[in-house]
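Undergrad: take a look and give me a structure for this.
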Amino acid sequence: MFRGSLENHLFRKATVPLSWATRMMIALGAAKGLAFLHNAERPVIYRDFKTSNILLDSDYTAKLSDFGLAKAGPQGDETHVSTRVMGTYGYAAPEYVMTGHLTARSDVYSFGVVLLELLTGRKSVDKTRPSREQSLVDWARPKLNDKRKLLQIIDPRLENQYSVRAAQKACSLAYYCLSQNPKARPLMSDVVETLEPLQSASVGANANVVSLSSSSTLGATLAMSAIPDYRMQMHHGFAGNVGARAVCRSPNPNCSPGGPAACRVR
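TA: Sure thing, here's the model as predicted:
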């Protein structure tokens, strides 16, 4: 039994606001869905990731729907797929809109927009707001990497029922997903790894962590790919999202050509 789309639950004023734990659970489930597509033997780019295409069942388990715009991803030495620009305004990655060059990192940008919607309770594009606030990314992204400002953009309907540290990490993740440079964005498997501990931090700034039952864990277990440089940037610059011990492994085929050897962080 489905409850409807994430869009309906997040933006309809008549519905009970989603809690922090539920929002992070939905983000994690959707991230696992994208990671599954990107890590397939023949990678698939979803191309139209947005709140209206995320369906929620009775347990708020996230399911991706409407694969009408999905596209087979690049293979071998290919760096991108060239295609007619399609998708939804406000969610599409800027480099895809400008060039028609589609990569898995295009989906990562769209995920960043949805994560930002979950964090702020605002739509990606809202013409009813003042002109400077109509584009959610333009309004919020500069604040995501500023500890003094980021809590000002968190959805007030959450009523401070979340961990400040978890909010900082989620905002930092959104910041990197929304990078103008697609190579600076994380892989979806890294997004999954970052989100997994955040769904349990649901109470106020100094409160204890609340653990979710195993039945709330969303999606199938996915093989984690290499951790790109963005994780180290987050570690030094903001949230400390990476562990101290890293073991080098062969570079992931989705990483940028000629980049440093990727490491799996444990």
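Undergrad: every contact and neighbour count from this point should use C-alpha atoms.
TA: Noted.
Undergrad: is Leu56 in a helix, a strand, or coil?
TA: The local conformation at Leu56, judged by DSSP: H, G, I helix; E, B strand; the rest coil, is strand.
Undergrad: spatially nearest residue to it, not counting backbone neighbours?
TA: If you skip the residues right next to it in sequence, Leu56 has Ala62 as its closest partner in space, 4.9 Å away by Cα to Cα, 6 or more residues apart in numbering.
Undergrad: can you check Ala246 too?
TA: The shortest distance from Ala246 to any non-neighbouring residue, by Cα to Cα, 6+ apart, is to Val265 (4.5 Å).
Undergrad: swap in Asn8?
TA: Of all residues not flanking Asn8 in the chain, Ser52 sits nearest, at 7.6 Å (Cα to Cα, 6+ apart).
Undergrad: would you confirm that that neighbour contacts Leu10?
TA: No. Contact between Ser52 and Leu10 fails when scored by Cα atoms under 8 Å: they sit 10.1 Å apart.
Undergrad: looking at these two, which is more packed in?
TA: Set side by side, Ser52 and Leu10 show unequal neighbour counts under other Cα atoms under 10 Å, the larger going to Leu10 at 20 against 16.
Undergrad: what is the neighbour count of Ser131?
TA: 10.
Undergrad: please disregard the earlier target; I meant Lys32.
TA: What Lys32 shows, counting by other Cα under 10 Å, is a neighbour count of 24.
Undergrad: where does the closest residue to Ala184 other than its chain neighbours land in three-state SS?
TA: On the basis of Cα to Cα, 6+ apart, the spatially nearest residue to Ala184 that is not a chain neighbour turns out to be Tyr230, at 6.3 Å. Secondary structure state of Tyr230, per three-state DSSP, is helix.
Undergrad: tell me the contacts of Tyr230?
TA: By Cα atoms under 8 Å, 6 or more residues apart in numbering, the residues touching Tyr230 are 176, 184-186.
Undergrad: list the ones among those residues that fall in strands.
TA: Counting by DSSP state E, those place none of their members in strands.
Undergrad: next, the second sequence, to be compared with the first:
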Amino acid sequence: MDNKLGEGGFGPVYKGKLGDGQEIAVKRLSRSSGQGLNEFKNEVILIAKLQHRNLVKLLRCCIQDEEKLLVYEYMPNKSLDSFIFDQTQRRLLVWSRRHHIICGIARGILYLHQDSRLRIIHRDIKASNVLLDCEMNPKISDFGLARTFGGDQSGANTERVVGTYSYMAPEYAMDGNFSAKSDVFSFGILLLEIVTGKKNSGFYCPNDSFNLIEYAWNLWREERPLELIDECIEENCNLSEVRRCIHISLLCLEQHPQDRPSMSSVVVMLGSDAVLPQLRHPGFFIREHLHGESSSPFKNSTTSINGLSNTVLEAR
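TA: Got it, this is the predicted structure:
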């Protein structure tokens, strides 16, 4: 169909128009979707209460018989992944624009973690869940997997691990533990992808780095971090600013959650020239042996492609 914008874990998304002429994006829950009524209701309840310039705005919702629809403001530039991972479109994202997008995403996550009425863990921060408006302002979308917390609660444990595997923090993928710091880890990967123009999933490098995180860490230790820069922007970018973003991304990717900065600290670090903390060690996923025998100590890992999770992993 000509008005189909794309399709995700929820189902297809279509472009439409309200009676007053306003353009809209309509998400329709697919009957074959891995997400169900609970995720649908979760998204409606959460996003209806959220108001921030870096979060997508829900306009309407509809539940009638088997039909379930979410009506959002229309984002003409679609999602971030359609730019940074496309050989042609990525050239439109000069460094100043990428930095603007990075800072906007960080402010949106900070609002969820700290400044909204409810403390919210998104659990699926990734490039395809960041939409871009006509001025390329980023807006975080897709709250079907988000969880809310009240009082002093800052995290939880689940036996149903959901989200996108290549963006998951190790403690979440392996043990089902999630918190604001697992969102910080996902942001660190997204930040690295924006700088490099490369996906963490399916990453290949001749030096046998297991993923983009390990590749970035190795270059940092060898004092060659600027080799990470997307070739489309390396001639006209602010090198000190890019290096700082790489440093911040690796801080967000620390192996232990307590070593990662909060999103409030990330926002401050992105907007200042203050000295950044020293890096410890990023969280890597454990390699598999060549013959398929997992090197993970977890023996009940039947659903994860890397033999890491002893929970039910529902990748998206």
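Undergrad: care to give me the TM-score?
TA: TM-score for the superposed chains, counting by TM-score structural alignment, normalised by the length of structure 1: 0.70, backed by 202 aligned residues with a Cα RMSD of 2.2 Å.
Undergrad: what's the closest of the contacts of Tyr230 of structure 1 to Gly237 of structure 1?
TA: Nearest to Gly237 of structure 1 among those: Tyr176, at 11.7 Å, using Cα to Cα.
Undergrad: returning to that earlier point: isn't the residue nearest to Ala246 of structure 1 right next to His235, touching?
TA: No. With contact defined as Cα under 8 Å, Val265 of structure 1 does not count as touching His235 (11.7 Å).
Undergrad: quick check: closest non-adjacent residue to the counterpart of Ala104 of structure 1 in structure 2.
TA: Aligned by TM-score structural alignment, Ala104 of structure 1 pairs with Ala180 of structure 2. Nearest residue to Ala180 of structure 2 in three dimensions, chain neighbours excluded: Ile121, at 5.8 Å (Cα to Cα, 6+ apart).
Undergrad: surely that neighbour touches Ser179?
TA: Yes. Between Ile121 of structure 2 and Ser179 there is a contact under Cα under 8 Å: 6.5 Å.
Undergrad: distance of the aligned residue in structure 1 for Asn129 of structure 2 relative to Met98 of structure 1?
TA: Taking TM-score structural alignment as the criterion, the aligned counterpart of Asn129 of structure 2 in structure 1 is Asn53. To Met98 of structure 1, Asn53 of structure 1 is 24 Å away according to Cα to Cα, to the nearest Å.
Undergrad: more neighbours, those two?
TA: Asn53 (19 against 9).
Undergrad: so where do the strands sit in the stretch 101-250 of structure 2?
TA: Taking DSSP state E, counting those that start in this stretch to define them, one finds strands in the stretch 101-250 of structure 2 at 119-121, 130-132, 138-140, 147-149, 155-157, 160-163, 177-179.
Undergrad: which other helices and strands contact the last one?
TA: If I follow you right, that is strand 177-179 of structure 2. Based on contacts counted as 3 or more Cα pairs under 8 Å, 6 or more residues apart in numbering; DSSP states H and E, the elements that strand 177-179 of structure 2 packs against are strand 155-157, helix 170-175.
Undergrad: with structure 1 overlaid, report how far that strand is off on average.
TA: Once fitted to structure 1, strand 177-179 of structure 2 is off its aligned match by 0.8 Å on average (mean Cα distance after the TM-score superposition for structure 1).
Undergrad: also the third one?
TA: Following the fit onto structure 1, the mean deviation recorded for strand 138-140 of structure 2 is 0.4 Å by mean Cα distance after the TM-score superposition for structure 1.
Undergrad: what range does that strand cover in structure 1?
TA: Applying TM-score structural alignment, one finds that strand 138-140 of structure 2 aligns to the residue range 62-64 of structure 1.
Undergrad: tell me how far the matching stretch lies from the chain's centre.
TA: Computed by Cα atoms, centre = their mean, to the nearest Å, the separation of stretch 62-64 of structure 1 from the middle of its chain amounts to 14 Å.
Undergrad: ok, residues contacting stretch 261-279 of structure 2?
TA: Counting contacts by Cα under 8 Å, 6+ apart, the residues touching stretch 261-279 of structure 2 from outside are 103, 106-107, 109-110, 113, 180-181, 184, 244-245, 247-248, 250-252, 254.
Undergrad: now stretch 167-187 of structure 2
TA: With Cα under 8 Å, 6+ apart as the criterion, stretch 167-187 of structure 2 contacts 106, 113, 120-126, 154-161, 165, 189-190, 200, 249, 252-255, 257-258, 260-263, 283-285, 308-311, 313.
Undergrad: return the set of buried residues in that stretch.
TA: For stretch 167-187 of structure 2, burial by neighbour count (16 or more other Cα atoms under 10 Å) applies to 167-187.
Undergrad: what does stretch 173-193 of structure 1 give?
TA: 173-179, 182-193.
Undergrad: of those residues, which belong to helices?
TA: Secondary structure assignment (DSSP state H) places 173-177, 188-193 from these within helices.
Undergrad: perfect, I'm done here.
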